[in-house]
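Engineer: With the sequence up front, the predicted model follows.
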Amino acid sequence: MTVRSYVRGQDIVRDGDRPSECCLILAGFAFRYKLLPDGRRQIMAFHTPGDMPDLQSLHLQVTDHGVAAMMPTQAAFISHKKMQVLTGRFPGLLHAFWRDTLIDAAIVREWLVGNGRRDAHERIAHLICEMLLRFKGVGLAPSDTFNLPATQADIADALGLSNVHVNRVLQDFRRDGLITWTNYTVSVLKWDELQVRGTFDATYLHQVHKAAA
């Protein structure tokens, strides 16, 4: 595989590309997005280390969206031919990729429900809950604290809100003692209450937790 580095805002995969390789996020943070003709942006997903945001390119010839770095990010690229050899030799890997794709679709469904039916407080609380669990899943959220390198404009573009609305909701959450959000560091202080605020049910993440010994 080939490892490449990206700065904030730089495309890892571009809309309209015909990729011959898949990427794995090694370090940093990325987002999936689509631009309208007039430049308006919709962020459709956030990707933590360990994610393969363009796995679908194994079977779809043309990329219909972009994937970009939200902070200095490293990604490893593996050719489609080598991926096909690996999955042919190791069927368990093929099933793991299929499961990953299904969970990615489950997250998209949850975001669709959120942006269509949840109010602003519910959307932002839900997003914070999701990202905490996803960062925990890769060991990057000690003491319920994680680094989310998203600006208020990024959050607005992900959740269909205005920058002003995002700012007001975050102020409410800080005032109520639910979270702290300093620069890009988010700490969840009242997990149970934040889940209630966000109508959050983690089932769609399908995380598997080992029982304590």
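Structural biologist: On my side now, so go ahead. Numbers count the residues shown, from 1 in each chain.

Engineer: From now on I want contacts and neighbour counts done on CA atoms only, so please keep to that.
Structural biologist: Will do.

Engineer: contacting residues around residue 69?
Structural biologist: Contact analysis of residue 69 by CA atoms under 8 Å, 6 or more residues apart in numbering lists 6-12, 28-31.

Engineer: try this one next to it:
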Amino acid sequence: MRQTKSHLVRKLQRGATLCSTDMARLDDLTRVARLVAPGVDLVQEEDRPRRVHVVTEGVACRYRHLPDGRRAIVGLMLPGDFCDLHMSVLGHVDHAIGTLVPSRIARVDATEVLALVDASSGISRACWWASLVEESILREWLVNVGRRPSIQQVTHLFCELHARLRAVGLGGETSFELPFTQPVIADLLGISPVHVQRVLRSMRNQGLITLQARRITFPDYDVAAEFAHFDPGYLHLDGAPHR
């Protein structure tokens, strides 16, 4: 009898019905995960990856370096997320993927993942769903960065992190451990670290969050979500129709 589910299985079950064999096969993908220090590239720009990476602990990100040396983060991979599920199809990648904090990363041959997808309609649907959710998150990030003031941007980001972590069994009902530093928030939202400090101070003063060490708590989650115009529908955590 299965006692626990990996973060990968917890996530993919949101998008498809997985039988016990599917879950066992997916668990096998992440059974061996190596500890990776923060700031290590898993994939570099122009690489031609032959492996798929899965985050089992920690956080990784997609990013681009600008000519002046600044970094723009364009995606976050949390526990249970594939980093580069379909990269082998593209031939080479147009961005880098690196760890933000000490993380455990499973590395799987792309051919092994493709074989699982071919062998199981449930896994195929789940992986397709995961890719579509990534696109949905990117669209919401474009709206967040392009059209919301900074305090709403950060609040929205925190609401998203809380929802995504809860979906894989991490975090509390109204709190979560912020898995990275303020400079990372700056690179995510395109603002300065100093401005991030000001925004966090304003959020605390307005009662949107409390911050102790790295524990973010929403005194009233509904108030914070309404303030940020956060609707979790774009995360599709209620699952897709199972066929």
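Structural biologist: Yep, that arrived. Computed from a predicted structure; not experimentally measured.

Engineer: TM between them?
Structural biologist: The TM-score (TM-score structural alignment, normalised by the length of the first structure) is 0.93; 209 aligned residues with a CA RMSD of 1.4 Å.

Engineer: Among the contacts of residue 69 of the first structure, which lie within strands?
Structural biologist: In this view, the contacts of residue 69 of the first structure that belong to strands under DSSP state E are 6, 11-12, 30-31.

Engineer: What is the aligned counterpart of residue 97 of the second structure in the first structure?
Structural biologist: Alignment note (TM-score structural alignment): residue 97 of the second structure maps to residue 67 of the first structure.

Engineer: equivalent range in the first structure for stretch 195-215 of the second structure?
Structural biologist: So stretch 195-215 of the second structure sits over residues 165-185 in the first structure, by TM-score structural alignment.

Engineer: before we move on, what about stretch 116-128 of the second structure?
Structural biologist: Mapping stretch 116-128 of the second structure onto the first structure (TM-score structural alignment) gives residues 86-98.

Engineer: could you point out the longest helix in the first structure?
Structural biologist: As assigned by DSSP state H, the longest helix anywhere in the first structure is helix 91-117.

Engineer: for that helix, which positions count as buried?
Structural biologist: Residues 94, 97, 100-101, 103-104, 106-107, 110-111, 114-115 are the ones in helix 91-117 of the first structure that count as buried (16 or more other CA atoms under 10 Å).

Engineer: just stretch 54-71 of the first structure next, same as before
Structural biologist: Neighbour-count burial for stretch 54-71 of the first structure [16+ other CA under 10 Å]: 54-55, 57-58, 63, 65-71.

Engineer: Quick check: the residue lying closest to residue 220 of the second structure once chain neighbours are set aside vs residue 217 of the second structure, distance?
Structural biologist: Take residue 220 of the second structure and drop its neighbours on the chain: the residue closest to it by CA to CA, 6 or more residues apart in numbering is residue 208, 7.2 Å away. Using CA to CA, to the nearest Å, residue 208 of the second structure is found at 9 Å from residue 217 of the second structure.

Engineer: can you check residue 192 of the second structure too?
Structural biologist: According to CA to CA, residue 192 of the second structure and residue 217 of the second structure sit 23 Å apart.

Engineer: mean shift of stretch 129-144 of the second structure relative to the first structure?
Structural biologist: Average distance, stretch 129-144 of the second structure versus aligned residues of the first structure after superposition (mean CA distance after the TM-score superposition for the first structure): 0.4 Å.

Engineer: Show residues contacting stretch 108-116 of the first structure.
Structural biologist: For stretch 108-116 of the first structure, the surrounding residues in contact (CA under 8 Å, 6+ apart) are 44-45, 122-123, 159-160, 204.

Engineer: again, 10 Å this time
Structural biologist: Stretch 108-116 of the first structure has contacts (CA atoms under 10 Å, 6 or more residues apart in numbering) with 44-45, 102-103, 105-107, 117-118, 120, 122-124, 126-127, 158-161, 198-201, 204-205.

Engineer: What does residue 4 of the first structure correspond to in the second structure?
Structural biologist: Aligned partner of residue 4 of the first structure by TM-score structural alignment: residue 34.

Engineer: ok, that match - how many residues close by?
Structural biologist: Residue 34 of the second structure has 14 neighbours, counted by other CA atoms under 10 Å.

Engineer: Could you do residue 217 of the second structure as well?
Structural biologist: 21.

Engineer: ok, now which ones touch it?
Structural biologist: With CA under 10 Å, 6+ apart, residue 217 of the second structure has these contacts: 158, 162, 172-178, 208-211.

Engineer: mind listing which of those residues are in strands?
Structural biologist: Of the positions in the contacts of residue 217 of the second structure, 175-177, 210-211 sit in strands, assigned by DSSP E.

Engineer: And those residues, which is closest to residue 48 of the second structure?
Structural biologist: Comparing those against residue 48 of the second structure with CA to CA places residue 177 closest, at 34.0 Å.

Engineer: Pretty sure that closest one sits against residue 215.
Structural biologist: Yes - Residue 177 of the second structure lies in contact with residue 215 (CA atoms under 10 Å); the separation is 4.5 Å.

Engineer: any common contacting residues for those two?
Structural biologist: Residues within reach of residue 177 of the second structure and of residue 215 at once, by CA under 10 Å, 6+ apart, are residue 171.

Engineer: out of these two, which sits in the more crowded spot?
Structural biologist: Neighbours per residue, other CA under 10 Å: of residue 177 of the second structure and residue 215, the larger number sits with residue 177, 18 against 14.

Engineer: Hmm, residue 14 of the first structure is touching residue 57, no?
Structural biologist: No - assessed by CA under 10 Å, residue 14 of the first structure is found out of contact with residue 57, at 11.9 Å.

Engineer: middle-most residue in the second structure, spatially?
Structural biologist: In the second structure, the centroid-proximal residue (CA atoms, centre = their mean) is residue 77; its distance is 3.1 Å.

Engineer: residue in the first structure matching it?
Structural biologist: So, by TM-score structural alignment, residue 77 of the second structure is matched to residue 47.

Engineer: ok, the nearest residue to its match once chain neighbours are set aside - contacts?
Structural biologist: Leaving aside its chain neighbours, residue 47 of the first structure sits nearest to residue 30 (5.0 Å; criterion: CA to CA, 6+ apart). Taking CA under 10 Å, 6+ apart as the criterion, residue 30 of the first structure is in contact with 6, 8-12, 45-49, 51, 53, 67-75, 149-150.
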